[in-house]
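Asks: build me a structure from this.
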Amino acid sequence: MNKNDFKKSPYYLQIREVIYNKIISGEYKTGEKLPSEDKLAEEFGVSRMTVCKALAELVNNEYLTRIQGSGTYVSKIRKEGSHLDIVGFNDSMNKKGFKVNTKVFLKQLEVPSKDIVKKLNIPFTQKVIHLKRLRLVNNEPIVVQDTYLNAKLCEELLEVDFENNALYESIRNICGRNIIRSKDIIEAIAADAETSELLEVKVGFPVLLTQRIAYVDNNVPIELTYSLYRSDQYVLEVEHK
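Replies: All right, here's what the predicted structure looks like:
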């Protein structure tokens, strides 16, 4: 939307756009309570009904959450849709307009543990690519990910700059393989010392641990990822069909 379109659009859409941009930029942070509808109406110079309509659209699109008798709050960042929609963290965030920054702590070939061998269904003698990343949204740490990749299927991933390239996009474009399904297991655990430091939470803070195994054509496992999400930032919604 350019400036002229913005000025011509109805007031509620202009207000929606302003609040949306404040959420995406991080000016309004996750869990933060918005000013009252009366205050927003005064700020924008419109009726309370116009503000309500703008907020309702953002609530319907899950950027805001209304709590009866309390007010309107910025929603947690991540929402998962149907299990049939297989997307990575970058894809999920980009669809909502958020900017993701990634810090790579480790990217190397290594001998896998017995558990990784079993889950990736590979020989003990076959090495895996170990990728450890911290993902940030609006410069706030959201998730730590330990990923193990079947190196035999695409050793070229070792050359990828994962601070500027998404994993699933790289698997598609560099390896020429499509992820056809994934299996996720989720549990709540307490943050240990390393996790608390990386996610900037206290030791013992509740985090969500997800284990994902992703499969490419012919039902071959290519990825095993353990993700630790901040529970105050992340919502998991699963739809069964």
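Asks: all contacts plus neighbour counts: C-alpha atoms, from now on.
Replies: Noted.
Asks: biggest helix in this structure, by residue count?
Replies: helix 11-25 (DSSP state H).
Asks: what does the helix or strand that that one is followed by rub up against?
Replies: Once the chain leaves helix 11-25, the next helix or strand it forms, by DSSP states H and E, is helix 37-44. Residues from elsewhere that reach helix 37-44 (Cα atoms under 8 Å, 6 or more residues apart in numbering): 15, 47, 48, 50, 51, 52.
Asks: tell me which stretches of this protein form strands.
Replies: 64-67, 71-74, 100-110, 128-137, 140-150, 181-190, 206-216, 220-230 (DSSP state E).
Asks: quick one: closest of these to residue 199.
Replies: Residue 199 lies closest to strand 140-150 among the strands of the chain, at 5.2 Å (Cα to Cα).
Asks: which strands or helices does that closest one pack on?
Replies: strand 128-137, helix 193-199, strand 220-230 (3 or more Cα pairs under 8 Å, 6 or more residues apart in numbering; DSSP states H and E).
Asks: quickly note the distance from the most centrally placed residue in the chain to residue 79.
Replies: Note on the chain: the residue nearest the mean C-alpha position is residue 89, at 4.3 Å, using Cα atoms, centre = their mean. To residue 79, residue 89 is 11 Å away according to Cα to Cα, to the nearest Å.
Asks: can you redo the strands of the chain as TSV with mean neighbour count and distance to residue 93?
Replies: Below are these laid out as TSV (neighbours: other Cα atoms under 10 Å; distance: least, Cα to Cα, whole Å):
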stretch	mean neighbour count	distance to residue 93
strand 64-67	18	16
strand 71-74	18	15
strand 100-110	16	7
strand 128-137	21	8
strand 140-150	22	11
strand 181-190	14	18
strand 206-216	20	17
strand 220-230	22	14
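Asks: one more, please, to line up against the first structure:
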Amino acid sequence: MILRDQIVRGLHPPGAPIPNEDALCAEFGVSRITVRRAVADLETSGFLIKRHGRGTFVSDKLPPGRPSATLGFLDSLKKTDIETQVEVLNVEAAEPPADIARQLDILAGVAAIHAVRLRRRDGAPVMVTEAWVPEAIGQGVTRRELQKRALYQVLISQGIRFGRVVQEITAVAASPTYAKLLNTELASPLLKITRLLYDVKRRPVQHLTVHISPERSRLLMDVSIDSMNTLAAGSIFHDVGPEPTK
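Replies: I've put the predicted structure just below:
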């Protein structure tokens, strides 16, 4: 993945040779078998070409680059809905985990609507979403409805007006379930995006978790310069060491 990113960014330009096996082993601290596998994967993906007796080179015909994007939050949801195909894996009324219940202001023992979906693009799995919605506003969230339209559209049709989103981004290792759904290796790195959506009255209306593989997906953010020193641009928290004294 690192070598692929270097190629995409132009650190190894089209037609240029990549470092030999010994150099790659030393750079990444891995075995020769691992290097050969990575190079073979990149060759299969169209990023590298082996030339007998000469070495391995970056392809002159790289796969199309990823376009940049400038979209509002609802526009980005609409874009995802249009460009991907959804498979609804599960929809049920269930008691949410304690941490999610707290964020949604749901009392212990009270059920919420739980929906799990897998999205594909051109047949490739790209995203697993897991949503929790308070039961009082989630009556219209059914398997049939989610097969026809996105969750945010279902909620809007029920009168929900979104006001703000709190988002957290972390890296996690792929569990057996996510590795299988996203067709990736067990414990491979995934990007986990957690969103808590509020309505215009500042009531939490949806808890959403998204898992994506960095091999196929990325997250873009368009932040105004006025927001760069505010929470809107994102704050970094370190979960190590003692809490700072006040």
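Asks: in a markdown table: the strands of the first structure, plus distance to residue 22 of the first structure.
Replies: Listed next are those as a markdown table, based on distance: least, Cα to Cα, whole Å:
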| stretch | distance to residue 22 of the first structure |
| --- | --- |
| strand 64-67 | 12 |
| strand 71-74 | 10 |
| strand 100-110 | 16 |
| strand 128-137 | 14 |
| strand 140-150 | 15 |
| strand 181-190 | 30 |
| strand 206-216 | 26 |
| strand 220-230 | 21 |
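Asks: of those, which approaches residue 7 of the first structure most closely?
Replies: That would be strand 64-67 among the strands of the first structure, by Cα to Cα, at 23.9 Å.
Asks: including distance to residue 58 of the first structure, could the helices and strands packed on strand 140-150 of the first structure go into a markdown table?
Replies: Formatted as a markdown table, these follow (distance: least, Cα to Cα, whole Å):
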| stretch | distance to residue 58 of the first structure |
| --- | --- |
| strand 128-137 | 19 |
| helix 193-199 | 27 |
| strand 220-230 | 23 |
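Asks: ok, which of these comes nearest residue 94 of the first structure?
Replies: Of all these, strand 128-137 comes closest under Cα to Cα, at 10.4 Å.
Asks: so where in the second structure does the closest one end up aligned?
Replies: Taken onto the second structure by TM-score structural alignment, strand 128-137 of the first structure occupies residues 112-121 there.
Asks: that stretch vs the first structure, mean deviation?
Replies: With mean Cα distance after the TM-score superposition for the first structure, stretch 112-121 of the second structure departs from the first structure by a mean of 0.6 Å once superposed.
Asks: centre of the chain to that stretch, how far?
Replies: 13 Å (Cα atoms, centre = their mean, to the nearest Å).
Asks: got a list of contacts for it?
Replies: Residues outside stretch 112-121 of the second structure that contact it (Cα under 8 Å, 6+ apart): 83-96, 125-135, 138-139, 141, 181.
Asks: same check, this time on stretch 23-38 of the second structure
Replies: 21, 22.
Asks: look at that stretch and report the distance between its end residues.
Replies: 14 Å.
Asks: in the second structure, what range does the longest helix of the first structure match?
Replies: Going by TM-score structural alignment: helix 11-25 of the first structure matches no residues.
Asks: helices or strands up against that helix?
Replies: helix 48-60.
Asks: in the second structure, what residues pair with the helix it packs on?
Replies: Under the criterion TM-score structural alignment, helix 48-60 of the first structure matches nothing in the second structure.
Asks: residue in the second structure matching residue 104 of the first structure?
Replies: Match for residue 104 of the first structure (TM-score structural alignment): residue 88.
Asks: look up the closest residue to its match, ignoring the ones flanking it.
Replies: residue 117 (4.5 Å; Cα to Cα, 6 or more residues apart in numbering).
Asks: repeat that for residue 198 of the second structure.
Replies: residue 204 (4.3 Å).
Asks: please apply the same query to residue 24 of the first structure.
Replies: residue 98 (5.5 Å).
Asks: also residue 165 of the second structure?
Replies: residue 197 (4.6 Å).
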